[in-house]
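Colleague: Using only what follows, build the 3D model:
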Amino acid sequence: MKIQNRISKSGTTLVLVFILYILMNMTACSAPQVVSRTGNDMPPLDQLRDKIAYLVDDPNLFNAQVGVYIESLESDETVFARNEHKLFISASNMKIFTTATALLKFGPNFRYKTGVYHSQNVSDGILHGDLIIRGSGDPSLASRFSASGDSRAFFYQWADSLKSKGISQIDGDIIGDASYFQAEPLGYGWQWDDEPFWYSAQISALTFNDNCIDVTVLAGAQPGEPPVVRFSPPTSYFTVDNSAVTTTADSIRTLFLTRPRLENKLLVRNQIPLNKPKYSESISVEQPALFFIHVLREVMEESGIKVRGNLRTVHTVGEINYTGTSQLFTHVSPPLSEIITAVCKRSQNLYAEQLLITIAAEYGDNATAAEGVRVVKSTLYGMGVAENEFVMHDGSGLSRMNLISPNTVGQLLRYMARHRDFQYFYDSLPIAGVDGTLRRRMEMTPAQGKVRAKTGYVSFARNLSGYVQSADGETFIFSILVNNYLHPTPAINLLQDRLCILLANFKR
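Modeller: Below you'll find the model as predicted:
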């Protein structure tokens, strides 16, 4: 999910937005006190519809595009619909289409496999020839899947496996075979100024640490000193150009981190106040397959395995003939059910893109994003989704070229709710007031713990779609898409939250 703002705004604007958010959130902490325009002698469902319409008709949204679709799963009844066939920028709501298709095609127990091969014999502790890492698109070689929280833990395990086979030296090269994917490293329609940041990490069949360097910046010991910059994983793959300074404790932090295009160099600029909390950011890397084997070699050498050759990456299918190689071992990922949970809970763009290309590799004619999109569309059309209500260009929703309708989202949610693997899909979604991107929304309201939904955000587009349990146990599917708004985004969040609270409170 794209980070909303990286440019410092005036203090006045931030204070006003914060006050607005607090005041609206105070109201949202209980059932919304919505004034009915037709009285309370109506049937409960009609009252609910009236209250929803009252919120959706907020005059502050007069110049925005608002689409809503709400349906009861029990009765198949449309509870409310507004602009349900209109097209909206999907933002990260696109992820539920990608993860649903992956679940339908592969099943919840699918696992990625990364093979480790050697090209010649092993004798006297020496691996003669090359060590080859054959990637399959596994996104899980990352800290979130490591028990220790260190993404290098997987490589330390690999080094131990090599040493257990008596290998203490590699005479040849370490080769990273990323040819399983033929996709471009960036998605169609992605913005150039997003490239340095984690949510725009490059796509590769060899992926490590989310294809990012995790950066922590701490103030120096006294004003005038440069701040301290630390990397995780610690590696020489990235260099640092640090011209930032530590300033007095009462100053404002204007620290800015970025990476020049096509370079693996971190730029640290502006100022960080003394005695203020550390600043953290994840910066994407160029050539992720090379990053993968670079850190692998560092870990091998740290573990006592000498590497005498060079580092090479392969991106062309068939360039390596595996007929003359031997497999040393295979690394197996967690099951797909855990990977789609990482996609949706945190709104992890890279993982969604990896899934899309994997779908293309396994069910399409080639391993490209366009072919993955074709397979997803074919799957959706089989559900009854209209071709003119769904436009897809990437797996994550980062591209502003993606378009969906509330009706299309509703069709997907309904289909998945009746599928045998629904529980895995349902469990992957953030829970209101509990975890993921909804952890701080709808807290201490009737909707807390009763809403499972996917958020979505790019500039001027804020979406929320999923499931909600009513007060008497009825399940509703909903999609609330808001585009082209000038109202503060926290106010759009509150509109969506209040609609969810209405549904969570509803009794027939």
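Colleague: going forward, measure contacts between C-alpha atoms and count neighbours the same way
Modeller: OK.
Colleague: tally of neighbours for the residue lying closest to residue 406 once chain neighbours are set aside?
Modeller: Distance criterion C-alpha to C-alpha, 6 or more residues apart in numbering; nearest residue to residue 406, sequence neighbours excluded, is residue 84 at 4.8 Å. The tally of other residues near residue 84 (other C-alpha atoms under 10 Å) stands at 24.
Colleague: Could you report the neighbour count for the residue nearest to residue 475 when sequence neighbours are not counted?
Modeller: Once flanking residues are discounted, residue 475 sits nearest to residue 469: 4.7 Å by C-alpha to C-alpha, 6+ apart. Look at residue 469: counted by other C-alpha under 10 Å, it has 22 neighbours.
Colleague: Relative to residue 479, how far out is residue 469?
Modeller: 14 Å (C-alpha to C-alpha, to the nearest Å).
Colleague: Ok, residue 187 next?
Modeller: 25 Å.
Colleague: got it, and residue 339?
Modeller: Going from residue 339 to residue 479 by C-alpha to C-alpha gives 24 Å.
Colleague: Please apply the same query to residue 277.
Modeller: Taking C-alpha to C-alpha, one finds residue 277 at 38 Å from residue 479.
Colleague: Looking at residue 339 and residue 479, which one has more neighbours?
Modeller: Each of residue 339 and residue 479 has its neighbours counted (other C-alpha under 10 Å); residue 479 has more, 28 against 24.
Colleague: and whatever helix or strand the more buried one lives in, what does it pack onto?
Modeller: Assigned by DSSP states H and E, residue 479 belongs to strand 475-483. Judged by 3 or more C-alpha pairs under 8 Å, 6 or more residues apart in numbering; DSSP states H and E, strand 475-483 is in contact with strand 65-72, strand 88-89, helix 406-417, strand 461-469, helix 489-505.
Colleague: to compare against the first, here's another:
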Amino acid sequence: MKPYSYLYILCAFFGLSACSTSNRIPSSVGNFFTRDTLFSDHFTGFLLYDPVKGENIYAYHGNHFFTPASNTKILTMYSALEVLPDTLPSVKYMSAGDTLYLRGMGDPTTLNPAFGHQDEVLKFIAGFKQPVVFCKDHFHNNHFGEGWAWDDYPYYYQAEKSDFPVFGNLLHLSYHPSREELILYPGFVNVNYEINDHWQLYRDLQDNNYEFNWPESANAVHINSPLHMTDSIIEKVFNTYLTQDFRISESCPASDHWQTFYSTPLDTALSVMMKESDNFIAEQLILEISGLLSDSLNTEKTIKEIKARYLSEIADQIEWHDGSGLSRYNLFTPEAIVTVLNKIYHRLSIAQIKKIFAAGGQSGTIARWYAADNGLPFVYAKTGSLSNVHCLSGYVFTDSGKILIFSFMHNNFTGPSNTLKINMNKVLQYIKSNF
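Modeller: You can find the predicted model right below:
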């Protein structure tokens, strides 16, 4: 007799519903957290949820607070889906007399290499031939977010926020030793570089003078570093594209006749943000949302408004302070993240989810992790990483055809996150095979 037949006889004799397969499986998932030592040396939260039945399958510290890091972008994505149109607003514009007035809407895609250096809004503005006044009276925001690391300002992942971003608000530098060729984008910044025996990057907080060092052994050099977003940069960009007069003003005339120019499809921006974990895009999308919910660009007020309007059911489960997850002030529960993923699941098609989220073993930040044995993705998810923080939340596609929602949150571990990823993969592979 097969071993499981004894269990079947006992269940039939005693009529124990607890012997059913559906009830045995969750306790087996729980073994990874309560019996094994896979996640015992740090703080871990986990939740597995069935969006069809609308119920939790297994929870481990699911209502505890954790630093989410870039899992914050899941909330930013959902907020963008709720508020933004299918194409991103780029500028508001108004003709009054012989002048064209502009207000930047925070569009992150203009001249950004991640979006093919698209310059549609600049061509649109150039077509008016009127003098241009660029208004800044609506930008009520710091360039950096609450709880960001002050000494990360020269690094690519902490670009400044602005009302009219260009180049991804980054300097893009490439050097090819074989040709002794230095390529800068944009080309109007001041760069000093030296080839020696080590890597070094320096830029003062308040200017755009850069100093780079790299070792002679480097085959090719590609460096991105944030620009300090000043009026001077905007002036140089507009003067490059426009033939008409241009000036920046702290105020614009009051009017009900503002119109909007749109640039890039929203799902394209979301795909780049979620797959590559682009902090800059996330922050700018919150500002874009702000421009539609109010008459100003203000991250703090907008997040409060989003929580009240669209996320009231989890308002007491999140401390939310930025769009990207760079802030150490952010605190979410696994339950809160799963709630938002469930909203996304019921809003988008499966094809859209697969387009936007990184695919295990195939794309984005999980291109080298969570692949099935046949090499096909079964996990579509968002990572979140800071020092001593690693999270993974998204969708797992099981062998039986189910789509389940999960959230892993790990805080206060030491060392690299690879061991966590290996152990999370064991759990996800088990879910894939047994549900």
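Colleague: tm score of chain vs chain?
Modeller: Here the TM-score for the pair of chains, by TM-score structural alignment, normalised by the length of structure 2, is 0.84; 419 aligned residues with a C-alpha RMSD of 3.3 Å.
Colleague: picking that back up, ok, the counterpart of the residue nearest to residue 475 of structure 1 in structure 2 - contacts?
Modeller: Following TM-score structural alignment, the counterpart assigned to residue 469 of structure 1 within structure 2 is residue 397. Counting by C-alpha atoms under 8 Å, 6 or more residues apart in numbering, residue 397 of structure 2 touches 378-379, 403-404, 432.
Colleague: which one of those residues sits closest to residue 354 of structure 2?
Modeller: residue 379 (9.4 Å; C-alpha to C-alpha).
Colleague: What's residue 108 of structure 2 aligned with over in structure 1?
Modeller: Aligned partner of residue 108 of structure 2 by TM-score structural alignment: residue 139.
Colleague: and what of residue 239 of structure 2?
Modeller: Residue 239 of structure 2 maps onto residue 297 in structure 1, by TM-score structural alignment.
Colleague: Next, that match: secondary structure please.
Modeller: helix (DSSP: H, G, I helix; E, B strand; the rest coil).
Colleague: my guess is it meets residue 307, correct?
Modeller: Yes - look at residue 297 of structure 1 against residue 307 with C-alpha atoms under 8 Å: they come within range, at 7.1 Å.
Colleague: What distance do you get for the match of residue 108 of structure 2 to residue 354 of structure 1?
Modeller: Taking C-alpha to C-alpha, one finds residue 139 of structure 1 at 7 Å from residue 354 of structure 1.
Colleague: any common contacting residues for those two?
Modeller: Contacts common to residue 139 of structure 1 and residue 354, judged by C-alpha under 8 Å, 6+ apart, are absent.
Colleague: Map residue 81 of structure 2 across to structure 1 for me.
Modeller: Under the alignment (TM-score structural alignment), residue 81 of structure 2 pairs with residue 103 of structure 1.
Colleague: In which helix or strand does its match reside?
Modeller: helix 94-106.
Colleague: after superposition, how close is that helix to structure 2?
Modeller: When structure 2 is overlaid, helix 94-106 of structure 1 sits 1.4 Å from its aligned residues on average, using mean C-alpha distance after the TM-score superposition for structure 1.
Colleague: contact partners of the following helix or strand past that helix?
Modeller: Downstream of helix 94-106 of structure 1, the first helix or strand assigned by DSSP H and E is strand 113-118. Identification of contacts with strand 113-118 of structure 1 by C-alpha under 8 Å, 6+ apart yields 127, 129-136, 138, 325-333.
Colleague: need the helices for the stretch 201-350 of structure 1, in chain order.
Modeller: Under the criterion DSSP state H, counting those that start in this stretch, the stretch 201-350 of structure 1 carries helices at the ranges 288-302, 336-346, 349-363.
Colleague: Distance of the most centrally placed residue in structure 1 relative to residue 133 of structure 1?
Modeller: Centroid check for structure 1 by C-alpha atoms, centre = their mean gives residue 348 as the closest residue, at 1.2 Å. According to C-alpha to C-alpha, residue 348 of structure 1 and residue 133 of structure 1 sit 25 Å apart.
Colleague: So which residues of the stretch 151-300 of structure 1 form strands?
Modeller: 169-170, 174-177, 212-218, 228-232, 239-242, 245-247, 256-258, 265-269, 271-273, 279-284 (DSSP state E, counting those that start in this stretch).
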